[in-house]
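Asks: sharing a model that was predicted from the sequence below.
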Amino acid sequence: MMPQDNFKEHTIRQALSTNVFGHSLVFLDSTISTMTEARELVSNSAPEGTLVIAEEQTSGKGRFDRNWISPHGVNLYISLILRPSTEVLVKLGIITSLALARVIDNFLPANNNVSIKWPNDLRINKKKVAGILIENHIGDHQNYSIIGVGINVNSQPIKIPSISAIATSVFQETNNVTNRVDLLNSFMKELENLYLNGLNVDSINREWKMYLDNIGDNITVRWGDHTYVGVAEDVDTNGSLILRLQNGDIRTLPAGEVTLTV
């Protein structure tokens, strides 16, 4: 029996030490997906920083509508509503994955290798521990973005045959139960700091690139109706992949529009 970590709405509200993120909070025991709930809130003019949290998703989705296994009471499933400038909007993938990588790093022993598989998967020793899904809308009057994040905290993917070879959790890597309230607060603080304070862009990009684990790999990328095979040579300042094709040509592929296999 997994020890309880007191993951309740009132304990989350008390613990959050952010200035904006999570001050408007929706806590659900079960939902189809936090992204679905967040879309509804956006349509009702939810303020920036509105945070949707669920203990369980019955139809959680990752990028390209892939299923995200979301058992009850052990992981983090959240969606955050932002209203960024266009300049910040294009960098949300970078700052979100960097913030999460920093936080997961801090919750693990030093010998674990936390990395980012471009564009939005977090991995520990090359096994997926978290996924990020970002939906953006650029409007005439105001932009909005919804950042959806699923983190395998105290689940045991090793017991789920369909993902046991490719996924892990903080619990599996540490053999200790992690307090999800503490992890959530740390992530929200780190992300808010990067989002609001406009830190040095060059420094952020350099650190983010250091976490990337598939630069230099031979990969296959599906982009729209096209499939490209080549070497992941680099990323640009907005996080798009620079792919060198087998014939030597270069393609720059935005993160939001591709699916990648190694």
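Replies: Done, it's in.
Asks: contacts, neighbours, all on C-alpha from now
Replies: Will do.
Asks: distance check, D225 against T259.
Replies: Here D225 is placed at a distance of 11 Å from T259 (C-alpha to C-alpha, to the nearest Å).
Asks: typo on my end, D249
Replies: As judged by C-alpha to C-alpha, D249 and T259 stand 19 Å apart.
Asks: on that earlier part again, more neighbours, D225 and T259?
Replies: T259 (16 against 5; other C-alpha atoms under 10 Å).
Asks: what number of residues lie near the nearest residue to that one once chain neighbours are set aside?
Replies: Excluding the flanking residues, the one nearest T259 by C-alpha to C-alpha, 6 or more residues apart in numbering is R222, at 5.3 Å. By other C-alpha under 10 Å, the residues close to R222 number 15.
Asks: where's R222, which helix or strand?
Replies: strand 218-223 (DSSP states H and E).
Asks: how far does that strand sit from its chain's centre?
Replies: The chain centroid and the centroid of strand 218-223 are separated by 21 Å under C-alpha atoms, centre = their mean, to the nearest Å.
Asks: and that strand, what's buried?
Replies: N218, I219, T220, V221, W223 (16 or more other C-alpha atoms under 10 Å).
Asks: tell me where the stretch 1-150 of the chain has strands.
Replies: Ranges of strands in the stretch 1-150 of the chain, per DSSP state E, counting those that start in this stretch, are 25-28, 51-54, 76-82, 114-117, 121-124, 127-137, 144-151.
Asks: put this next to the first one:
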Amino acid sequence: MTLIDLYDALPSTQTEALNRLRAGDRGPRWIRAERQTAGQGRMGRQWDGPSGNLMASWYGVLPVEMRRVTQLSFVTALAVTDTIRPLLSAPDPLKIKWPNDVLYNGRKLGGILVQSESLDDGLGIVIGIGVNVAEAPDVQTYGTAAVNALTDRPRTLETVLKALDAALTQRLAEWLKNGFEVTAAQWWDQAYGRDRACLIEQNDQALTGTILGLDEFGALRVRDQDGKIHAIASGSVKYPEA
């Protein structure tokens, strides 16, 4: 079991982990906060972190090239679904939405933020994970869900993080040993939106198409209405019901 440092409150577990790496702490270790006051999400968004939900960051040094860091969002997403799926009364609606959301029936159950830091002795990695365990936050822009509302027996945060630690440790080891191809295929098996058209908003441009899977670095492969295939490395993906 990886060591866990627990705080009553932090501005952000992600920021704390990055600061530790910069100060010479190489982990691996988890930082968990009962409450976050300035939690970080993708593209600078704030992650709403009420007490009772999992807010944690794993940090350590991994022997990988910087260009492979983007793959870690998908490695981590699989670890999150490995953790949550056995807890659910009806697991089929659990899906992964590109690039870093875990959804249940289209409602956000969890999110992932991966950051890296170039260090003198390797590449520092911080993997931030938020999972709605006790409470589905009230968010105006999208629907949310919580694990304990979807299971026959509520779980504690300690139980969920212990299972997540084991799942992430295994997924990281498999990725480092086998590369990204297997991870990408397993992500596709759980991909949200593969059965409907999507709208991708990227800067001032919009693209409508269907998703085909991931490229070698985790960009989303999309076939547009003319049959042309695009690799989307960043942007917002929406679906008709979203």
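Replies: On my side now, so go ahead. Predicted model, so just to flag it, every value in this text is computed and none were measured.
Asks: follow-up on the earlier one: wait, doesn't the residue nearest to T259 of structure 1 sit right on V262?
Replies: No. Here R222 of structure 1 does not reach V262: they are 11.5 Å apart, not a contact under C-alpha atoms under 8 Å.
Asks: over in structure 2, find the residue span the longest helix seen in structure 1 aligns onto.
Replies: The single longest helix within structure 1, with elements called by DSSP state H, is helix 180-196. Helix 180-196 of structure 1 corresponds to residues 157-173 in structure 2, going by TM-score structural alignment.
Asks: that stretch against structure 1, how far on average?
Replies: On superposition with structure 1, the mean distance recorded for stretch 157-173 of structure 2 (mean C-alpha distance after the TM-score superposition for structure 1) is 1.0 Å.
Asks: could you list every residue that touches the residue nearest the centre of structure 2?
Replies: What sits nearest the mean C-alpha location of structure 2, by C-alpha atoms, centre = their mean, is I112, with 2.6 Å. Contacts here follow C-alpha atoms under 8 Å, 6 or more residues apart in numbering; on that basis I112 of structure 2 touches G41, R42, S73, T76, A77, N100, D101, I127, G128, I129, G130.
Asks: repeat that for 6 Å
Replies: I112 of structure 2 sits next to N100, G128, I129 when contact means C-alpha atoms under 6 Å, 6 or more residues apart in numbering.
Asks: what's the counterpart of I146 of structure 1 in structure 2?
Replies: The alignment partner of I146 of structure 1 in structure 2, by TM-score structural alignment, is V126.
Asks: for its match, which non-adjacent residue is spatially closest?
Replies: Y59 (4.4 Å).
Asks: re earlier: residue in structure 2 matching the residue nearest to T259 of structure 1?
Replies: That one, R222 of structure 1, aligns with E201 by TM-score structural alignment.
Asks: hmm, that match is touching Y239, no?
Replies: No. Look at E201 of structure 2 against Y239 with C-alpha atoms under 6 Å: they stay out of range, at 11.3 Å.
Asks: before we move on, back to that, distance from the longest helix of structure 1 to the middle of the chain?
Replies: With C-alpha atoms, centre = their mean, you get 12 Å for helix 180-196 of structure 1.
Asks: do the same with stretch 61-75 of structure 2
Replies: That offset, for stretch 61-75 of structure 2, works out to 13 Å (C-alpha atoms, centre = their mean).
Asks: and stretch 170-190 of structure 1, by the same measure?
Replies: Put simply, stretch 170-190 of structure 1 sits 14 Å off its chain's centre (C-alpha atoms, centre = their mean).
Asks: report the buried residues of it.
Replies: Those would be 170-173, 177-190, for stretch 170-190 of structure 1 by 16+ other C-alpha under 10 Å.
Asks: repeat that for stretch 43-52 of structure 2.
Replies: For stretch 43-52 of structure 2, by 16+ other C-alpha under 10 Å, it's W47, D48, G49, P50, S51, G52.
Asks: residues contacting the fifth one?
Replies: Pointing back at S51 of structure 2 there. E34, R35.
Asks: any idea how far it lies from E135 of structure 2?
Replies: With C-alpha to C-alpha as the criterion, S51 of structure 2 and E135 of structure 2 are 8 Å apart.
Asks: the strand holding R222 of structure 1 vs structure 2, mean deviation?
Replies: Looks like 2.5 Å for strand 218-223 of structure 1 (mean C-alpha distance after the TM-score superposition for structure 1).
Asks: any chance you could list what contacts that strand?
Replies: So strand 218-223 of structure 1 is contacted by T227, Y228, V229, G230, V231, V258, T259, L260, T261, V262 (C-alpha under 6 Å, 6+ apart).
Asks: kindly give a single ChimeraX line that selects the buried subset of the residues you listed.
Replies: Applying 16+ other C-alpha under 10 Å to those, the buried members can be selected in ChimeraX as follows:
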select :228,229,230,231,258,259,260
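Asks: any idea which of the contacts of strand 218-223 of structure 1 is closest to I32 of structure 1?
Replies: Nearest to I32 of structure 1 among the contacts of strand 218-223 of structure 1 is T259, at 23.7 Å by C-alpha to C-alpha.
Asks: and that closest one, what pairs with it in structure 2?
Replies: Under TM-score structural alignment, T259 of structure 1 pairs with S236 in structure 2.
Asks: separation between its match and G213 of structure 2?
Replies: 16 Å.
Asks: cool, G130 of structure 2 as well?
Replies: For G130 of structure 2 relative to G213 of structure 2 (C-alpha to C-alpha), the value is 24 Å.
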